[in-house]
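Enquirer: Mind looking at a prediction? Sequence and model below.
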Amino acid sequence: MADEIEITKLEEGSYSPSVGGHKIPEFCASGAVVSLIQKVIAEVIGTYFLIFAGCGAVAINKIYGSISFPGMCVAWGLIVMVMIYAVGHISGGHFNPAVTITFAIFRGFPWAQVPIYVMAQVVGSTFGSATLYLLFPVKPKDYFGTLPVGSDIQSLVLEIIISYLLMFVISGVATDDRAIGELAGIAIGMTILLNVVIAGPVSGASMNPARSLGPAIVMHQYKSIWVYIVGPIVGTIAGAFSYNLIRFTDKPLHELTRTGSLLRSMRK
């Protein structure tokens, strides 16, 4: 078990926190700072395993041909569901810069934390991609990132549509107090699975700028990367906006989202 934090009185009105006899710097003693650090670590770990499992399934299937397209779809849905349940109560379980930005726009998340979350998500994705690159004999033809099969515009429209659906579902199951919040992970994971089935063969079904940026950074493949940054952000904003149009609105939005299972953890 971790050592308990001890508070030592130095002089009248002055206290020094410590763990196991070692003094903690004052800037680290703030509960808000500690909470933010925990959230950032959760986002890094969550996004890391999102990429490790999801992109790992793509890489293994391209290299060894042993998973199949349905297997890759299931892998993406399962890893999203698992990580939401694992750390969603700590960080909100974003793992996606587009979702983070959208939550901030609709007052479910503090703007000051957006750059930190986005950085954590990109770092987690890059580390996950680097792990796969080092573990497996990945060649350029085995690229496990996202590239349009058709035109950039076709993939852009697909990314907007599937990101819209993803955020619409997230808004319904994770921010509305009338929904069964405990089922949010299942609903979101199944939405990811469905979107990959539909859009995977065409655009790669990113829905997540970090998911596309990590492999691109590791393998230096930036072709059409703008599609996977613009598409998910536009789609998630539109999805959240649409859900808020049909949300029961006799209370302010911040009160309606207060009891949502994922957002509730971010407001503590």
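Expert: That came in fine, so what should we check first?
Enquirer: all contacts plus neighbour counts: C-alpha atoms, from now on.
Expert: Fine.
Enquirer: Now name the helix or strand holding residue 231.
Expert: Using DSSP states H and E, residue 231 maps to helix 227-246.
Enquirer: Tell me which other helices or strands that helix touches.
Expert: Counting contacts by 3 or more CA pairs under 8 Å, 6 or more residues apart in numbering; DSSP states H and E, helix 227-246 is packed against helix 97-105, helix 152-174, helix 209-219.
Enquirer: Nearest to residue 246, out of those helices?
Expert: Closest approach to residue 246 among those (CA to CA): helix 152-174, 10.1 Å.
Enquirer: Now do the closest one: which elements does it pack against?
Expert: Packing partners of helix 152-174 (3+ CA pairs under 8 Å, 6+ apart): helix 184-203, helix 227-246, helix 261-266.
Enquirer: Which elements pack onto the shortest one?
Expert: The one in question is helix 261-266. With contacts taken as 3+ CA pairs under 8 Å, 6+ apart, helix 261-266 sits against helix 69-91, helix 152-174.
Enquirer: Just the residues contacting the first one, thanks.
Expert: Contacts of helix 69-91 from elsewhere in the structure, counted by CA atoms under 8 Å, 6 or more residues apart in numbering, are 38-40, 42-43, 46, 49-50, 53-54, 57-58, 61, 92-94, 185-186, 188-194, 196-197, 261-262, 265-266.
Enquirer: Mind listing what's buried along it?
Expert: Using 16 or more other CA atoms under 10 Å as the test for burial, helix 69-91 gives 69, 72-85, 87-91.
Enquirer: for the last one, same thing?
Expert: Buried positions in helix 152-174, judged by neighbour count with 16+ other CA under 10 Å: 152, 155-174.
Enquirer: Tell me what angle that helix forms with helix 97-105.
Expert: Calculated by axes from the mean of the first three to the mean of the last three CA atoms, to 10 degrees, helix 152-174 forms an angle of 50 degrees with helix 97-105.
Enquirer: let's bring in a second one:
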Amino acid sequence: MSNNNNVRRDEDSALTSNIRQLIKELMAEFLGTYMLLLIGCSGTAAYVLNIKGIPNKPVDYAGVNYCWGFGAFVGICASMAISGGHINPAVSIAFATLRRFPWTKVGPYILAQTVGAFLGAATAYLVYLDQINMQHNLEPLRNHTELRAFGDALSTGGIFATYPAAHSTLLVCFIEQVVATCSLLISVMVVVDKNNLNVPMFLQPFLLAFVIATHAQAFGFNTGCAMNPARDFGPRLFTAMAGWGLNVFSPLDGHYWWSAGIAGPTLGAVMGVWIYYYVIEYFYSPPKGLNTSVDGINDTKPV
């Protein structure tokens, strides 16, 4: 009886420890994604908002992408040592397919990332509330509330979520996000792969921030280049609830938000990690006892 009680106590202790560790990781993902959206949306608002009503005011896209890159830098720094610094559901799913991350954590991670993105966008909205309201009182937004999200030079929905350019088709938007996120994940693998460049962990957030900003600049013409389902869906849901209405889900006959915002980045991320594995990692011949591994992520190789 004594031995059974000891075993039960050990099992309860291990379960409690695992739950605490998961909560710790989820809080890290929440904070990391929150910081990404807070800095990214605030930086976008600073460049995009036009309180003087001049619709042809030029936008410094490089400056906007710089803000998103360094928002990612802060988010990754905050979470990398604890949760791996995913701050992106597509990354969590991609590494799970590669067996570098447990599938049992994918759902909780996605929830934490999406909530962090939602609240990060909400905080940026509060910071710029006065300017946003002033812009919404300009014509044509004052009498055409459906244009607040997208469709006019003064539309403000793009501060928070991505929207297709006027010339973009659904197929082009989807392909862009697949290609962009595939390239992003290949670049991420290059940075975090210990058996490639073996970049010190403290340098990885700098390089990843540069990689993210570069991809946003290179692939942002058609869609704004989300490359992150939480970064797009969380703020889109917030704006739907904060006065922009369900019109935020209507671009390209209501198919843009899920195809370019969720499906494209997820497919691209999965393609990226597997392309890197079969083109680069597959040919490694590590010394005996050395596993091919990625910092902050489960070291199990795919079989």
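Expert: Great, that's in hand. As the structure is a computational prediction, the values presented were derived from the model and not from experiment.
Enquirer: Which helix or strand lies directly C-terminal to the helix holding residue 231 of the first structure?
Expert: Heading C-terminal from helix 227-246 of the first structure (DSSP H and E), you reach helix 253-256.
Enquirer: quick one: contacts of that next one?
Expert: Applying CA under 8 Å, 6+ apart, the contact partners of helix 253-256 of the first structure are 107, 108, 175, 176, 177.
Enquirer: tally of neighbours for the residue mapped onto the third one from the second structure?
Expert: When you say that, I think you mean residue 175 of the first structure. In the second structure, the residue equivalent to residue 175 of the first structure is residue 193, according to TM-score structural alignment. Residues near residue 193 of the second structure, counting by other CA atoms under 10 Å, number 16.
Enquirer: go on, the one 10 residues further on?
Expert: Other residues near residue 203 of the second structure come to 12 when the count uses other CA under 10 Å.
Enquirer: what about it, distance to residue 71 of the second structure?
Expert: Counting by CA to CA, to the nearest Å, the separation of residue 203 of the second structure from residue 71 of the second structure is 16 Å.
Enquirer: Name the nearest residue to residue 90 of the second structure, sequence neighbours excluded.
Expert: Nearest residue to residue 90 of the second structure, sequence neighbours excluded (CA to CA, 6 or more residues apart in numbering): residue 266, at 4.5 Å.
Enquirer: which residue lines up with the one you found in the first structure?
Expert: Checking TM-score structural alignment: residue 266 of the second structure goes with residue 233.
Enquirer: pull the longest helix from the first structure.
Expert: helix 31-64 (DSSP state H).
Enquirer: buried set for that helix?
Expert: Using 16+ other CA under 10 Å as the test for burial, helix 31-64 of the first structure gives 36, 39-63.
Enquirer: Tell me which residue of the second structure matches up with residue 159 of the first structure.
Expert: Counting by TM-score structural alignment, residue 159 of the first structure corresponds to residue 177 in the second structure.
Enquirer: Then residue 121 of the first structure?
Expert: Match for residue 121 of the first structure (TM-score structural alignment): residue 113.
Enquirer: same thing with residue 87 of the first structure?
Expert: Using TM-score structural alignment, residue 87 of the first structure pairs with residue 79 in the second structure.
Enquirer: From residue 27 of the second structure, how far out is its match?
Expert: The gap separating residue 79 of the second structure from residue 27 of the second structure is 9 Å, by CA to CA.
Enquirer: show me what contacts the residue most central in space within the first structure?
Expert: Centrality entry for the first structure: nearest residue to the mean C-alpha point is residue 95, 1.2 Å, by CA atoms, centre = their mean. Counting by CA under 8 Å, 6+ apart, residue 95 of the first structure touches 43, 44, 46, 47, 50, 121, 210.
Enquirer: Matching the fifth one against the second structure, which residue comes up?
Expert: Spelled out, it's residue 50 of the first structure. For residue 50 of the first structure, the residue aligned by TM-score structural alignment is residue 36.
Enquirer: and its match, what is it in contact with?
Expert: Going by CA under 8 Å, 6+ apart, residue 36 of the second structure touches 68, 70, 71, 72, 73, 74, 75, 117, 120.
Enquirer: So which of those residues is the closest to residue 254 of the second structure?
Expert: Using CA to CA, the shortest approach to residue 254 of the second structure within the contacts of residue 36 of the second structure belongs to residue 117, at 21.3 Å.
Enquirer: burial count for residue 15 of the second structure?
Expert: Residue 15 of the second structure, neighbours per other CA under 10 Å, totals 12.
Enquirer: and what of residue 58 of the second structure?
Expert: Counted with other CA under 10 Å, the neighbours of residue 58 of the second structure add up to 9.
Enquirer: Next, count neighbours for residue 134 of the first structure.
Expert: 9.
Enquirer: Now check the second structure for the residue matching it.
Expert: In the second structure, the residue matched to residue 134 of the first structure (TM-score structural alignment) is residue 126.
Enquirer: would you say its match is within a strand?
Expert: No - going by DSSP: H, G, I helix; E, B strand; the rest coil, the assignment for residue 126 of the second structure is helix, not a strand.
Enquirer: Now do the same contact list for it.
Expert: So residue 126 of the second structure contacts nothing (CA under 8 Å, 6+ apart).
Enquirer: Check residue 99 of the first structure too.
Expert: Applying CA under 8 Å, 6+ apart, the residues near residue 99 of the first structure are 167, 233, 236.
Enquirer: can you tell me how far it sits from residue 136 of the first structure?
Expert: Distance from residue 99 of the first structure to residue 136 of the first structure, by CA to CA: 30 Å.
Enquirer: What's the match for residue 225 of the second structure in the first structure?
Expert: The equivalent of residue 225 of the second structure in the first structure is residue 205 (alignment by TM-score structural alignment).
Enquirer: now do residue 215 of the second structure
Expert: Mapped onto the first structure by TM-score structural alignment, residue 215 of the second structure lines up with residue 195.
Enquirer: count of neighbours near that match?
Expert: For residue 195 of the first structure, the tally of surrounding residues (other CA under 10 Å) stands at 25.
Enquirer: Skipping adjacent residues, who's closest to it in space?
Expert: In space, residue 195 of the first structure is closest to residue 162, 5.9 Å off (CA to CA, 6+ apart).
Enquirer: same deal with residue 187 of the second structure?
Expert: For residue 187 of the second structure, ignoring the flanking residues on the chain, the nearest one in space by CA to CA, 6+ apart is residue 211 at 7.0 Å.
Enquirer: Do I have it right that that neighbour meets residue 189?
Expert: No - with contacts counted by CA atoms under 8 Å, residue 211 of the second structure stays clear of residue 189, the gap being 11.2 Å.
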